[in-house]
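Trainee: this is a predicted model, with the sequence first.
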Amino acid sequence: MLFPREKLLELEATRLAPYAQKARDTRGRQHPEPESPYRTPYQKDRDRILHTTAFRRLEYKTQVFPNWAGDYYRTRLTHTLEVAQVSRSIARALGLNEDLTEAIALSHDLGHPPFGHTGERILNALMQDHGGFEHNAQALRLLTHLEERYPGFKGLNLTYEVLEGIATHEAAYAPGFKPDYPGQGTLEAQVVDLSDAIAYAAHDLDDGLRSGLLRPEELAEVPLLRALAQEEGLELSRLTELGRRVLIRQLLGYLIAEATEATHRRVEGRRVRSAEEVRRHPERLAALSPEAERAHRELQAFLRERLYQHPEVLRERRKAEMVLEGLFATYVGHPEILPKEVQGRIPEEGLERAVCDYLAGMTDRFALEAYRRLFP
């Protein structure tokens, strides 16, 4: 039995929750083009994102620890895959469109520059007089302008809903995106945003423990971790490698379950019955329960104090500042040493924006090598 696109769209319409975004109701693409005979529009978008240069570069972009720190720490790519897994778990339980959810999740960090959030902060400061820099807006710029893979248009020509999902990540709407009307975005997009916070809290904790920058006995200061350890019979002062894995798994399971159940209660309690009602709702519907949200905030505060401000992590941040500031100043002062394709974008984009795009696309190791060549 074959399942062509028409059949897949029909199955979606009957199987998904009323508040899910159905692919048959897409607002479409900026440039009309034939759809795939055996994929829905959101499946096609997901596949296009997977094949971008920007997606492959995530493997060598920092999450917390740089790629060269070890083979087992999260990179921006593995973090993205974990966000996609968490998002799909919640989306399936809520009857949402998993293909749309996955497409948004896989693209949500494409605009991140090298060196994680430190790189984003530095580029924003360097670009203050030239429009600033924000990773969601940069992801939109990549997918609508910088990635050139088709002869008829720039970008990937993704559906409105995928672009909307990127634009509403961590914000009402990212600069550069003009929504049909103000709103909160689809529930699929909201779930990705929530899943991002869940995934990085759990996995940054895991990497912090693996690295030795966090000591297991410190975890007792976080009420949620202390409670989960007690439930599993784990002694935090003598946490084994297996115990660490059990603890992280239980933490993820708890947060995913709380997010799923709390979001369902909010949707049902507010009698939301369509994707349009989700968008127009005055507040976001995807959320943790108040108890889980409080516990999540306590965990995030612990990570900020003990991991993100650790001297070893701050040392890498200072290295990132030196590299990006040095490269930006040199390329702006001497654009003739830029690659020809970057020089070719200067008349249209402006010198600073062309340089910023070039730096934002770099991986950590490429940026370091470029800096070494300029400043041996």
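Mentor: The structure has been received and is ready for your questions. If you're wondering where the values come from, they're calculated on a predicted model, not measured in any experiment. Numbering: from 1, shown residues only.
Trainee: please count neighbours and contacts with C-alpha atoms only from this point.
Mentor: OK.
Trainee: and for Ala125, the neighbour number?
Mentor: Ala125 has 14 neighbours, counted by other Cα atoms under 10 Å.
Trainee: take this one as well and set it beside the first:
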Amino acid sequence: MRQNGERWRAPYATDPAACRGRLIAEAASPTRSDFQRDRDRIVHSTAFRRLKHKTQVFVHHEGDHYRTRLTHTLEVSQIARALARALGLDEDLAEALALSHDLGHTCFGHTGEDALDACMAAHGGFDHNAQALRIVTRLERRYAGFDGLNLAWETLEGLVKHNGPLLTPDGRPTPRYAAGIPAAILAYDSVNDLELSRFAGPEAQAAALADDIAYDSHDLDDGLRAGLFDLADLAEVPFLKGLLDEIEHLHPGLETSRRVHELARRVITRFVEDVIAESARRLEALAPTSVADIRNAGAPVIAFSEPVAEADAAIKRFLYARMYRHPGVMAVRARAAQIVGDLFSAFCADPARMPEEWSAGLTGAEEGRVRRRIADYIAGMTDTYAVLAHRKLFRETPDLHWNPESRGLPLAEP
């Protein structure tokens, strides 16, 4: 009999009873597993709360129904738990990874990330995944005994490697990190080996797919709501055309808003069911007896089938062309990037313009350290805070509203 109401866990799942521990040792909780504690620490973190006012694809104040980073994160969490439960994985670890996967995102989504990366080009660049690691290991200041959240090794491993290994088996950067692995990840790995050349555990793999599933579905929903494309346009994607034909056959003449919701839920359902079936096939072929077998498999074990992977890619190609690179979206994106660049330049010229807790100790400091502190400060800003900060420092602040003649009110994310 498992304690604390734990559900069935497969032998290849990550077992909290075998957790590799935390960098700074802590007494065990009498009521929660290590992964439950990590989930709770993430939810109560300042960075998590800020996701409420950080862009997903649309500026939050332009419509209450468009996704923010927070609502996106909650949708990812729900899907990750569903996958974990069906496959016998540790649900708490999958949820913790889903809840933490976007903590490092800046104001204005990938627009802000790209702008900060350009500002930091001479000092290691900016990567939202590395920033998430900095947040949970250094930047959060809530606990008396340590900086960060002091998360378990498995949670940190999944946070860094949920999209796959960062190094090849012979120690070279993988194609995703051909330009170099972010210094923050290498620095932490030097004191707490995250095994960067191996795959993460199955819960991290499930969380990564949950992210793809969530934003495929909700970006279609938000794009349709914004008028960037309509249901007829989706016929360009055979997978989506098939779902729309199915909806019309089952519910002829259904009102448009319900058709959109039926489409979104079917995208999620088909993708989730495919992951469960394909992963079960791969697990049967691999016959893993421990989580180590998953990490050593040499390829993802929790995965889409080939046809659904192509459907996922086709949806992303459609959204890239019709939504993320829409001319109006790109215009707003340029204005958001200007806000980030202006703030960075202003703080570089005078770091004392930042609050004292951020500017303290920077007098006479090495340039790279100053700029990284500035990047940390700006990255933590919400969209609204960044706009207000710009207004305090500059006579004119770019308007991030969509063209009022348009039906949509978006801000881009690639």
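Mentor: On my side now, so go ahead. Since the model is a prediction, treat every value here as computed from it, not as a measurement.
Trainee: could you tell me the TM-score of the two chains?
Mentor: For this chain pair, the superposition-based TM-score is 0.94 by TM-score structural alignment, normalised by the length of the first structure; 369 aligned residues with a Cα RMSD of 1.9 Å.
Trainee: identify the residues contacting stretch 229-247 of the second structure?
Mentor: 223-224, 259-260, 262-263, 266-267, 311, 314-315, 318, 322-323 (Cα atoms under 8 Å, 6 or more residues apart in numbering).
Trainee: would you mark the buried spots in it?
Mentor: 231, 234, 237, 239-241, 243-244, 247 (16 or more other Cα atoms under 10 Å).
Trainee: counterpart of that stretch in the first structure, which residues?
Mentor: Aligned by TM-score structural alignment, stretch 229-247 of the second structure falls on residues 214-232 of the first structure.
Trainee: with stretch 137-147 of the second structure instead?
Mentor: Counting by TM-score structural alignment, stretch 137-147 of the second structure corresponds to residues 144-154.
Trainee: start to end distance for that stretch?
Mentor: 6 Å (Cα to Cα, to the nearest Å).
Trainee: turn the buried residues of stretch 229-247 of the second structure into CSV, columns for distance to Ala10 of the second structure and secondary structure.
Mentor: Below are those laid out as CSV (distance: Cα to Cα, whole Å; DSSP: H, G, I helix; E, B strand; the rest coil):
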residue, distance to Ala10 of the second structure, secondary structure
Leu231, 41, helix
Leu234, 39, helix
Val237, 36, coil
Phe239, 32, helix
Leu240, 34, helix
Lys241, 37, helix
Leu243, 33, helix
Leu244, 37, helix
Ile247, 36, helix
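Trainee: residues touching the most centrally placed residue in the second structure, list them.
Mentor: The residue lying closest to the centre of the second structure (Cα atoms, centre = their mean) is Asp102, at 3.2 Å. By Cα under 8 Å, 6+ apart, the contact list for Asp102 of the second structure reads 69, 73, 128-129, 132.
Trainee: look up how far Arg9 of the second structure lies from it.
Mentor: The value you get for Asp102 of the second structure to Arg9 of the second structure, if Cα to Cα is used, is 27 Å.
Trainee: repeat for Ala365 of the second structure
Mentor: Counting by Cα to Cα - Ala365 of the second structure and Arg9 of the second structure are separated by 50 Å.
Trainee: what's the counterpart of Met127 of the first structure in the second structure?
Mentor: By TM-score structural alignment, Met127 of the first structure lines up with Met120.
Trainee: neighbours around its match, how many?
Mentor: Residues near Met120 of the second structure, counting by other Cα under 10 Å: 18.
Trainee: so who does Arg29 of the first structure touch?
Mentor: With Cα under 8 Å, 6+ apart, Arg29 of the first structure has these contacts: 157-160.
Trainee: out of these, who's nearest Glu352 of the first structure?
Mentor: Asn157 (25.8 Å; Cα to Cα).
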